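J.: Take a look and give me a structure for this.
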Amino acid sequence: MQLSLGPIQYYWPRPEVLSFYADAADWPVDIVYLGEAVCSRRHELRPADWLELAQMLQDAGKEVVLSTQVLLESGSDVSAMQRIAANGRFRVEANDMGAVRSVGSRGPFVAGLHLNLFNADSLQWMAGLGAARWVVPLEIGREGLPALQAARPTGLQTEVFAFGRLPLAYSARCFTARHHNLPKDDCGFLCINDPDGLLLSTREGEPFLVLNGIQTQSARVHSLIAEVPELQALGVDVLRLSPQSRHMAEVVSLFDAVRRGELAPSAGQQGLRELLPGEPCNGYWHGKAGLAQVQGAA
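T.: Modelled structure (predicted):
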């Protein structure tokens, strides 16, 4: 089983992004996804910067994948996606059907989380378009995945989102800008001040959601570290770890130790708890509400 580092969901200053990936080159992750997948207005790094990082990580022995934006809102967004699809050097994660059409004829690609592949027919169709790996939708858990694993086309790898705040929805409206009473087109790029998103609580003070520009995330941090042996038994090829601003090296180290059998899943779960920016959850995997935390899973 491999570990992947998903694309950074948040807007971090350029020096922090460069430092993050310089460190990640030495982490025990096998695959690194790069690029701006959330908001086209975020320009701390330009396309040439992402390609330079990709080359550095490839030289460090990582498989590098360039992620396309999930929600395309303009002609310039489409042009940026097409440039990624035509990069000619690195595999692409297609996060919408336009990207699938653009990259499918250029070689194997990754079918991203937000393509919503929920059944065997859709897997067969996507593999026929050129997908070499698919990312399992968040809502598919231990009851639904075995059948899809049994029916998946030969050679199609399965990747599961195993750590990080859940990316629940995207909107044409920027909720971070709205929070600050600013229009989307004059947002001041204030999401750069929230390196792990902007927490939204209920009137009772209960953490509910996280605002991240046009993306809405869970307030709780999804983690399947206790379920790693079960995922291995199901033949899952890749576990995706979504970056957070602090303690990511330690998070990767714990997942690596558990996948290698060097650390008990329960001990990994306990060690991980101190590294999270919010309460943990694993409900979707266990057929519960996504924000639920099922205990004793290890």
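J.: contacts, neighbours, all on C-alpha from now
T.: Noted.
J.: Can you list the helices and strands that the top strand by length along the chain packs against?
T.: Taking DSSP state E as the criterion, the chain has its longest strand at strand 157-170. Packing partners of strand 157-170 (3 or more CA pairs under 8 Å, 6 or more residues apart in numbering; DSSP states H and E): strand 131-135, strand 215-223, strand 238-241.
J.: how about a markdown table for those strands, with distance to Gly283 added?
T.: Converted to a markdown table, those look like this (distance: least, CA to CA, whole Å):
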| stretch | distance to Gly283 |
| --- | --- |
| strand 131-135 | 18 |
| strand 215-223 | 8 |
| strand 238-241 | 17 |
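J.: for comparison, sequence B:
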Amino acid sequence: MNDSMNEPSAAVAAVAGSFGISLGPLLYYWPRTTVMQFYAQVADSAVDRVYLGETVCTRRHELRHAHWLEIAQMLQEAGKEVVLSTPVLVESDSDIACMHRVCEQTEYLVEANDLGAVNRMQGRAFICGPHLNVYHADTLAWLSGMGAIACVPPLEMDRTALAALAAARPAGTDLEVLVWGRMPLAFSARCFTARHHRLRKDNCEFRCLEYPDGLVASTGEGQPFFTLNGVQIQSASCLDLCAEVPAMTAMGIDSVRVSPHASATLDVVAALAALRSGERTAAPGGLLPAGAQPSNGYWDGRAGIAWQEEHA
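T.: Okay, the predicted model is just below:
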């Protein structure tokens, strides 16, 4: 056997140790015991930064603010950097109260997911969530002046736009890119899961609990197209840009984000960690949530649902 087969490739060696691994906020509604068990496993994983909190629907009360703080303390004691995320669609008194609780605590860094949260931070350090829609450096510079120290760019940015943002960003501002998970596409005042069950939003019977990875909706031709997740619409496919991590680190991306799902999440984290350390010579492939197909179209400026095998 050729000894070179046992050595990391040049691309892997170039990225070894050069990017952080983040776990985004949990977007689905899971029972409290399931959430606690999941984050106990996260504590033993290679994740560097963990985002916590309810970002989709504040009617989801399996975990309240005190429970998220309990998880945050456990993860911090395990050596993880903890970030508390604010809700994305702030439209009710409960949404506002939830956002205020997150922003007013000072023990953990905050991911601001709307401009109300940015204003509430009052100049303290925060991370720009992907829903602030930071597409160019002027916007990032403005937010940096308001306290932003890192940013998660919108998931639909292609490689050229992302490289331009990385090159022109304010000094000292980190960039974190979503590389794996169903893509959050839109939010609405209407609850799509409740409507599917012919229920009103304020009497939804918490049906989201029945769908640990969301409810997939198909076109008339039977093609999986969207995933219904309460007031959130996601892709039915799973974004998989793990093969692009070397290219991302070359353009200056600091961290890659994995979105939590009911399956495969920590396997992807482990594979990325192996890639980072040089133990793995290729990006993880074939690791997907149950029933999902991969997609990477946005990376090349194509339809997001597209999948180009050669990238993997």
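J.: Once they're superposed, tell me the TM-score.
T.: Here the TM-score for the pair of chains, by TM-score structural alignment, normalised by the length of structure 1, is 0.96; 294 aligned residues with a CA RMSD of 1.1 Å.
J.: about what we covered before: residues in structure 2 aligned with the longest strand of structure 1?
T.: Matched against structure 2 by TM-score structural alignment, strand 157-170 of structure 1 falls on residues 174-187.
J.: can you list contacts of that stretch?
T.: Applying CA atoms under 8 Å, 6 or more residues apart in numbering, the contact partners of stretch 174-187 of structure 2 are 89, 149-153, 155, 166, 231-242, 245, 252-261, 289.
J.: same check, this time on stretch 124-134 of structure 1
T.: 100, 104-105, 107-113, 152-153, 155-159.
J.: Please, a ChimeraX command that selects the buried ones among those residues?
T.: The buried residues among the contacts of stretch 124-134 of structure 1 can be selected in ChimeraX (16 or more other CA atoms under 10 Å) with this line:
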select :100,104,108,109,110,111,112,113,152,153,156,157,158,159
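J.: Make CSV out of the helices and strands packed on strand 157-170 of structure 1 and add mean neighbour count and distance to Gly188 of structure 1.
T.: Shown next, in CSV, are those (neighbours: other CA atoms under 10 Å; distance: least, CA to CA, whole Å):
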stretch, mean neighbour count, distance to Gly188 of structure 1
strand 131-135, 23, 33
strand 215-223, 24, 17
strand 238-241, 25, 29
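J.: picking up where we left off before, check which residues of the match of strand 157-170 of structure 1 are buried.
T.: So, applying 16+ other CA under 10 Å, buried residues of stretch 174-187 of structure 2: 174-184, 187.
J.: got it, and stretch 81-98 of structure 1?
T.: Buried, per 16+ other CA under 10 Å, within stretch 81-98 of structure 1: 81-82, 84-85, 90-96.
J.: now do stretch 212-228 of structure 2
T.: Residues 212-216, 224, 226-228 are the ones in stretch 212-228 of structure 2 that count as buried (16+ other CA under 10 Å).
J.: mean shift between the longest strand of structure 1 and structure 2?
T.: Taken against structure 2, strand 157-170 of structure 1 registers an average deviation of 0.3 Å after superposition, with mean CA distance after the TM-score superposition for structure 1.
J.: What angle do strand 215-223 and that strand make with each other?
T.: Computed with axes from the mean of the first three to the mean of the last three CA atoms, to 10 degrees, the direction of strand 157-170 of structure 1 lies at 130 degrees from that of strand 215-223.
J.: Mean deviation, the following helix or strand past strand 157-170 of structure 1 versus structure 2?
T.: Once strand 157-170 of structure 1 ends, the next helix or strand along the chain (criterion: DSSP states H and E) is helix 175-179. Once fitted to structure 2, helix 175-179 of structure 1 is off its aligned match by 0.2 Å on average (mean CA distance after the TM-score superposition for structure 1).
J.: Helix, strand or coil: sort out the equivalent of Val100 of structure 1 over in structure 2 for me.
T.: Taking TM-score structural alignment, the alignment pairs Val100 of structure 1 with Val118 from structure 2. Applying DSSP: H, G, I helix; E, B strand; the rest coil to Val118 of structure 2 yields a three-state assignment of helix.
J.: Nearest residue to Val118 of structure 2 in space, please, no chain neighbours.
T.: Sequence neighbours aside, Ala112 is the residue nearest to Val118 of structure 2 in space, at 5.8 Å (criterion: CA to CA, 6 or more residues apart in numbering).
J.: wait, doesn't the one you found sit right on Gln122?
T.: No: distance between Ala112 of structure 2 and Gln122: 11.8 Å, which falls outside the contact criterion (CA atoms under 8 Å).
J.: Out of the helices and strands packed on strand 157-170 of structure 1, flag the one nearest Asp30 of structure 1.
T.: strand 238-241 (9.0 Å; CA to CA).
J.: just how off-centre is the closest one within its chain?
T.: 8 Å (CA atoms, centre = their mean, to the nearest Å).
J.: go on, stretch 260-274 of structure 1?
T.: Centroid separation between stretch 260-274 of structure 1 and its chain, computed with CA atoms, centre = their mean, is 21 Å.
J.: Show me which positions of that stretch end up buried.
T.: For stretch 260-274 of structure 1, the neighbour count (16+ other CA under 10 Å) marks 264-266, 268-269, 272 as buried.
J.: Same list, those residues, but as TSV with secondary structure please.
T.: Listed next are the buried residues of stretch 260-274 of structure 1 as TSV, based on three-state DSSP:
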residue	secondary structure
Ala264	coil
Pro265	helix
Ser266	helix
Gly268	helix
Gln269	helix
Leu272	helix
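J.: Return the closest of those residues with respect to Leu51 of structure 1.
T.: Leu272 (31.8 Å).
J.: right, and that closest one touches Val252 too?
T.: No: with contact defined as CA under 8 Å, Leu272 of structure 1 does not reach Val252; the gap is 9.8 Å.
J.: before we move on, back to that, which two from the buried residues of stretch 81-98 of structure 1 end up farthest apart in space?
T.: Maximum pairwise distance among those (CA to CA): 18.0 Å, between Phe90 and Asp96.
J.: hang on, the earlier thing: between the helices and strands packed on strand 157-170 of structure 1, which one is nearest to Glu143 of structure 1?
T.: Between Glu143 of structure 1 and these, the shortest separation by CA to CA is 16.6 Å, and it involves strand 131-135.
J.: and for that closest one, what span of structure 2 is it aligned with?
T.: Under TM-score structural alignment, the match for strand 131-135 of structure 1 in structure 2 covers residues 148-152.
J.: Let me know the secondary structure of the equivalent of Val110 of structure 1 over in structure 2.
T.: Superposed on structure 2 with TM-score structural alignment, Val110 of structure 1 falls opposite Ile127. Local secondary structure at Ile127 of structure 2 is given as strand here, using three-state DSSP.
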